[in-house]
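1. Here you go, sequence then predicted model.
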Amino acid sequence: MPPRKRKPGPRSSSDAVSVILPNALYLGPRSAASSTAFLTSEHITHVLSIGISPSRKVDDVVYHRLALADSTTSPLDVTLKLSIEIIGAALESKKGAGKILVHCSAGVSRSPTIVVGYLMKKRGMTLKEALGRVIRSRPQVSPNSGFLRQLKELEVELRGDSSIDVDELPRREVDRLAYFADASTGGSGSS
């Protein structure tokens, strides 16, 4: 019996893509950035790779890549600034109908950190609101402690105070979800 062909697209819950802003901003793993079936069905126009390139590129999708190591000592400032510009331009493309997938290797630390920073700076969310939205959409998300510290510093810079009182997120998904259960999904502003 010949081996069964694997269907294109996500293979498990860790491969699934999460919708952060409906019809606009998606977060996922590297595998999604090469999935013709996913990118086509969701009409994704842009892919932003954080730290790792997809295994192959899909025609008619604009790809961007920014270097960032998943290390507690990696500085976010330059990568976040460039990411915000790329995400904003992607969402404004196609007469405001552009859609972007932001990914890293597994969609757990680097790319979620970038998405949270975008939501804070461009959508006016607190860190707790932004991280809560991302974690409720993708429970496996857990930015490393260095990224969390820098997001807290960004919030202090933007708002004068931090909405999060921990230095590290709970290890278990259920505990992370519980921590963010009371975070509103507010925030507005332009892309």
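-> Okay, I see it.
2. make it CA atoms for all contacts and neighbour counts henceforth
-> Fine.
3. Report how many residues lie close to residue 89.
-> Using other Cα atoms under 10 Å, residue 89 has 16 neighbouring residues.
4. Distance check, residue 85 against residue 160.
-> Applying Cα to Cα, to the nearest Å, the value for residue 85 to residue 160 is 24 Å.
5. Who has more neighbours out of those two?
-> residue 85 (13 against 10).
6. which SSE is the more buried one in?
-> helix 77-96 (DSSP states H and E).
7. what helices or strands is that helix leaning on?
-> strand 46-50, strand 62-66, strand 100-103, helix 110-123 (3 or more Cα pairs under 8 Å, 6 or more residues apart in numbering; DSSP states H and E).
8. Below is structure B, check it against A:
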Amino acid sequence: MDEVFKSIYVGTESDANDESLLRNHGVDVVISLTHSNPETGDIALVDVPMVDGPQNSYQAFAEAVETVVGHRENDRCVLVHCSAGSSRSPSVAAAAIPRLSDTTLDEAFEQILERRPETDPHDALVRQAVKITREGSG
């Protein structure tokens, strides 16, 4: 699991199931983008199931981004996770970062890639990130 922005971590399903890892990183909330529920112990879990690729609903993507933004605006540290931590979770984190800073979406993706080299978002999710970023700024 990697901190891709202040108090926003991106990780795998395995990371989300490791309560001691979550505690060591100060995670308050796990935002799960999978269709399984990780065992986070006493750490809050928000389930926003998504699929990787063009079948993903824009509504689910937007809900996940809003969830990240809302928790960060309330000074909570979040882990956004999907199965491998390479497509869904980095895409959602990248779309949230411009809402929380002066960073552009392109800069957010670059920053995430620097901090998490396994990042490889599906093109359809990148398009959803672009759409939500435009809507949020318009």
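-> The structure has been received and is ready for your questions. Note that the structure is a prediction, hence the values are computed from the model and not measured.
9. Put one on top of the other, what's the TM-score?
-> Remark: TM-score between the superposed chains equals 0.85 [TM-score structural alignment, normalised by the length of the second structure]; 138 aligned residues with a Cα RMSD of 2.2 Å.
10. ok, the counterpart of residue 107 of the second structure in the first structure to residue 87 of the first structure distance?
-> Mapped onto the first structure by TM-score structural alignment, residue 107 of the second structure lines up with residue 129. Residue 129 of the first structure is 19 Å from residue 87 of the first structure, where distance means Cα to Cα.
11. Same check on residue 143 of the first structure?
-> 19 Å.
12. Quick one: residues contacting the aligned partner of residue 48 of the second structure in the first structure.
-> With TM-score structural alignment as the matching criterion, the partner of residue 48 of the second structure in the first structure is residue 66. Counting by Cα atoms under 8 Å, 6 or more residues apart in numbering, residue 66 of the first structure touches 48-51, 79, 83.
13. change it to 10 Å
-> 48-53, 78-80, 82-83, 104 (Cα atoms under 10 Å, 6 or more residues apart in numbering).
14. Now compare the residues you listed and name the two farthest from each other.
-> Pairwise distances across those peak at 18.5 Å for 53 and 78 (criterion: Cα to Cα).
15. between those two, who's got more neighbours?
-> A direct count of neighbours by other Cα under 10 Å for residue 53 of the first structure and residue 78 places residue 53 higher, at 22 against 10.
16. And that one? What does it align with in the second structure?
-> By TM-score structural alignment, residue 53 of the first structure lines up with residue 36.
17. ok, residue 98 of the first structure touching residue 22?
-> No - the pair residue 98 of the first structure / residue 22 is not scored as a contact, 11.6 Å apart, by Cα atoms under 10 Å.
18. Looking at those two now, which is surrounded by more residues?
-> residue 98 (20 against 9).
19. now residue 37 of the second structure, nearest residue through space, not along the chain?
-> With Cα to Cα, 6 or more residues apart in numbering as the criterion, residue 37 of the second structure has its nearest non-adjacent residue at 7.4 Å, and that residue is residue 47.
20. so what's the equivalent of residue 141 of the first structure over in the second structure closest to, chain neighbours aside?
-> When the second structure is aligned by TM-score structural alignment, residue 141 of the first structure is paired with residue 119. Closest residue to residue 119 of the second structure apart from its sequence neighbours, by Cα to Cα, 6+ apart: residue 86 at 4.2 Å.
21. is it true that residue 63 of the first structure touches residue 87?
-> No - if you go by Cα under 10 Å, residue 63 of the first structure and residue 87 don't touch, sitting 11.4 Å apart.
22. Identify the contacts common to the two.
-> With Cα under 10 Å, 6+ apart, residue 63 of the first structure and residue 87 have common neighbours 46-48, 100-101.
23. Neighbour count and distance to residue 121 of the first structure for the residues you listed - can I get that in CSV?
-> Output for these, formatted as CSV (neighbours: other Cα atoms under 10 Å; distance: Cα to Cα, whole Å):
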residue, neighbour count, distance to residue 121 of the first structure
46, 25, 20
47, 29, 20
48, 25, 18
100, 28, 17
101, 29, 18
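24. Looking at those residues, which one is closest to residue 154 of the first structure?
-> Taking Cα to Cα as the measure, residue 48 is the one of those closest to residue 154 of the first structure, at 21.3 Å.
25. Who are the contact partners of the closest one?
-> 27, 33, 54, 62-66, 83, 86-87, 90, 100-104, 111.
26. How much space separates residue 15 of the second structure from residue 22 of the second structure?
-> For residue 15 of the second structure relative to residue 22 of the second structure (Cα to Cα), the value is 8 Å.
27. anything in contact with each of those two?
-> What both residue 15 of the second structure and residue 22 touch, as defined by Cα under 10 Å, 6+ apart, is the set 1, 30, 40, 79.
28. and residue 58 of the first structure, how many neighbours?
-> 16.
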